[in-house]
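Engineer: fold the following.
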Amino acid sequence: MKPEKPAMTIVTLFFLAITFFTVNLSRAAEPIELKLTHWVPADNVMHKDVFVPWAKMVEEKTAGKVKVTIYPSELLSKARDTYESVVNGTADIGFSHLGLNPGVFTVNQIFGLPFLYPEAPEGSRIITEVYEKEPVLQSEFKDVKLLWFMSSTMLRLHTATKPIRTLEDLKGMKIRTGGGPQAATLKTLGATPVAISPPDVYTALERGTVDGLTFPWEAVDSYKIDEVTKYHNTAGLWGGPFYVVMNLKKYNSLPPDVRKALDSLSGKWASEFSTDLREKADIASREKIRKLKGHEFIDFSREEVVRWKSAAMPIWDEFISSVEKKGIPGKKILEEVNRSVEKYSK
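Structural biologist: The predicted structure follows:
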């Protein structure tokens, strides 16, 4: 019996080695999972037409080494907590709005100034270009990896029971907004700004907590805001500056080839990709709402638009003044913004 022991030991070691090799090979083949969080509904253009295809592109570009799992509708983190959830690693990637975290993003709020640019495609190019030139803007994203910027389609006024035909009609109305310069603008124009996350707007309108809101057409459509509003102003007030960021530690831990693939699907390319799709969806939603019974579209005259712009201009001065007091060259940054506006608005 004694001579059999070495043979048994060799066989046992052989099978242990095979098992160890197989388990580790299986682990090596498992894709890196990246959790992407956002607040928009699953039928919104940003989810179904932007992030779902983008996630597939990432998987293909990395030859299956990465799998992006998307959590829409605040399933992983609330809208206002998106940035922090990426910083602390609850999520690996997050899509959010600068106005929801004014304490984090101070100088970048410049991209939310009223009547800054005409439409979303120009807005996305302006934001991306100026950000890349200004270190002070980049410093506010030091705790994350910025993947890309984009402007929402233009935000417009939508109200439940009272139409807004002139600037005077806005006075005293409670209007939902995302915060930042937009809230200050509404206050300057005579309204009472109310900061409410997009998923909670429907209920707020239904209960009369707010009288109206500023939303793009596609958001009115996907959040079913047309069910609780009936008056729609066609004039664009401002674009909403959005960002897609990634947990910095997670990004740096990725293999070089994976980082390279991710970089190729970020930046200017991703900004234009997402903005163009959102713009097309916005136009489609506008026409869909236009056909609904009981809804009125209100066009301002050119003179009325000028009145609104003139009334909002103090916000620009106040913003630049507040930034300059902190030792930040606000005027210089605004000059850079205006150069980009002129460049892309031709």
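Engineer: contacts and neighbour counts: CA atoms only from here.
Structural biologist: Fine.
Engineer: D221 and S285 touch, don't they?
Structural biologist: Yes - between D221 and S285 there is a contact under C-alpha atoms under 8 Å: 6.0 Å.
Engineer: name the residue in these two with the higher neighbour count.
Structural biologist: D221 (21 against 18; other C-alpha atoms under 10 Å).
Engineer: give me the number of residues near Q138?
Structural biologist: Neighbour tally, Q138, other C-alpha under 10 Å: 15.
Engineer: tell me the contacts of it?
Structural biologist: Q138 makes contacts with Y131, E132, as judged by C-alpha atoms under 8 Å, 6 or more residues apart in numbering.
Engineer: measure it to A183 for me?
Structural biologist: 24 Å (C-alpha to C-alpha, to the nearest Å).
Engineer: cool, and P31?
Structural biologist: 43 Å.
Engineer: repeat that for K5.
Structural biologist: With C-alpha to C-alpha as the criterion, K5 and A183 are 81 Å apart.
Engineer: pick out whichever of those two has more residues nearby.
Structural biologist: Using other C-alpha under 10 Å as the criterion, K5 and A183 rank with A183 on top: 21 against 10.
Engineer: one more to line up against the first:
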Amino acid sequence: MVDKVKIKKTRRNNFEFDGTIALAVGIMFVMLLAINFSEARAEAKYNFRYPSWESPGSWHNENFYFWWTNRVEELSKGDVKFDLFPGQVLIKGANHYESTRDGIVSFSPGATSYEKDTLPLATIEELPYLIDVVGKDHNTYFKMHDEMLSAGLQAYYHKKGVHYIAGSLLEPYGIWTTKKWGPIRKLEDIKGCKVRTPGGVLNQTLVALDAIPVAISVVDMYTSLQSGIIDGVSLAEASQISHRSYEVVRYASRVNLGGPGIHIWANLKTWNELPQNIQDIMMQAGKDMRNHYAKAQSKYWNETTPAVLKKAGVELIEITPQERARLQAATESVRQNWVAKYGDAENGLVKKLLKVIYKYYPEK
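Structural biologist: Just a heads-up that it's a prediction; the model follows:
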């Protein structure tokens, strides 16, 4: 029970509420917030929390991770709403798969480099110099990946508790180096280079090239380059630019070491409980998203990166076909070791997937 409101005058002739009315006003404010929040949620038939490891306003959020959620909301005409949590404030990027599988969130983006220990067969697309996407027609990649899903990859995801909705490949990782290290134009230039990486197959690739992969958080990448803890970084170009690596490097070499697949998936139980029309909307949004991303990615690779680096005084280096062939030969052990390790898993699923890949990207 709330006492009567008591008001007293201050020496400045202003009215001042005592503690009782302050409490009453606070309770009313909270109640209004709760009512408004409940009404906002009530407008949607389905409301889901959705995380991203990318910072707010990042290029990959705008063109991939959050582009999909926005498209779902648009196609569903508001029946589906997502509460977005960028910057790892809800879940660490490396834990997206487990959190989705276990129902902590119903939907999330993922990257195969984060899932090398939990979904190892998903990393097949990361293998260096296996799939060449940038600068080419992405439709070839999409056809290949759809066929891989039909060949057993989707069933593999289902066994792991998630449903794959859509995805693409990041632009292949290059190596951006400091002035002190110098440019990377050929295989020999990589030897001994301390390179910050996001992990996954890329680490094995760098070891095969006699480089030294270094585990450093992306938020510490800039200062680590400044201080000389690392000589270079390997990351998707849009992420490099988002984190302003171009301010502390002098050379950006497109050695194209391969890149992780990025994707959107759902908790399998949640997915199976959704009505068909909502599933169809989410799958259509996935197709729309990957088509949008393919165009945006190509434009970024061909226009944005060169312009940003030129303005910053960073030399953009394209590796010659001869050096690409040498790099491919030097990393053959990575592909062979991966197949040797996982080739018999899931009743030979890897062999089926490789057959599909070589159909669209012939083995060289």
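Engineer: next, the contact list for Y114 of the second structure, please.
Structural biologist: G93, A94, N95, G199, G200.
Engineer: would you confirm that the fourth one contacts S113?
Structural biologist: Yes - the pair G199 of the second structure and S113 passes the contact test of C-alpha under 8 Å, sitting 6.1 Å apart.
Engineer: of those two, who's got more company?
Structural biologist: Set G199 of the second structure next to S113 and count neighbours by other C-alpha under 10 Å: S113 wins out with 23 against 19.
Engineer: what sits closest to the more buried one if chain neighbours are left out?
Structural biologist: Excluding the flanking residues, the one nearest S113 of the second structure by C-alpha to C-alpha, 6 or more residues apart in numbering is G200, at 4.4 Å.
Engineer: roughly how far apart are the aligned partner of the one you found in the first structure and P53 of the first structure?
Structural biologist: For G200 of the second structure, the aligned position in the first structure is G180, judged by TM-score structural alignment. Using C-alpha to C-alpha, we find G180 of the first structure at a distance of 31 Å from P53 of the first structure.
Engineer: returning to that earlier point: hmm, the match of G200 of the second structure is touching Q109, no?
Structural biologist: Yes - contact status for G180 of the first structure versus Q109: in contact at 6.4 Å, counting by C-alpha under 8 Å.
Engineer: which neighbours do those two share?
Structural biologist: Joint contacts of G180 of the first structure and Q109 (C-alpha under 8 Å, 6+ apart) are L98, G99, P102.
Engineer: and the strands in the stretch 51-200 of the first structure?
Structural biologist: 66-71, 93-97, 144-151, 156-159, 174-177, 192-195 (DSSP state E, counting those that start in this stretch).
Engineer: show residues contacting the fourth one.
Structural biologist: Judged by C-alpha under 8 Å, 6+ apart, the contacts made with strand 156-159 of the first structure from elsewhere in the structure are 211-217, 229-238.
Engineer: next, the mean deviation of it compared to the second structure.
Structural biologist: Comparison of strand 156-159 of the first structure with the second structure after fitting gives an average deviation of 1.0 Å (mean C-alpha distance after the TM-score superposition for the first structure).
Engineer: same question, the fifth one
Structural biologist: After superposition onto the second structure, strand 174-177 of the first structure lies on average 1.9 Å away from the residues it aligns with, using mean C-alpha distance after the TM-score superposition for the first structure.
Engineer: for stretch 163-178 of the first structure, buried residues please.
Structural biologist: Under the neighbour-count criterion of 16 or more other C-alpha atoms under 10 Å, stretch 163-178 of the first structure has P163, I164, L167, L170, K171, M173, K174, I175, R176, T177, G178 buried.
Engineer: just the closest of these to H38 of the first structure, please.
Structural biologist: G178 (15.2 Å; C-alpha to C-alpha).
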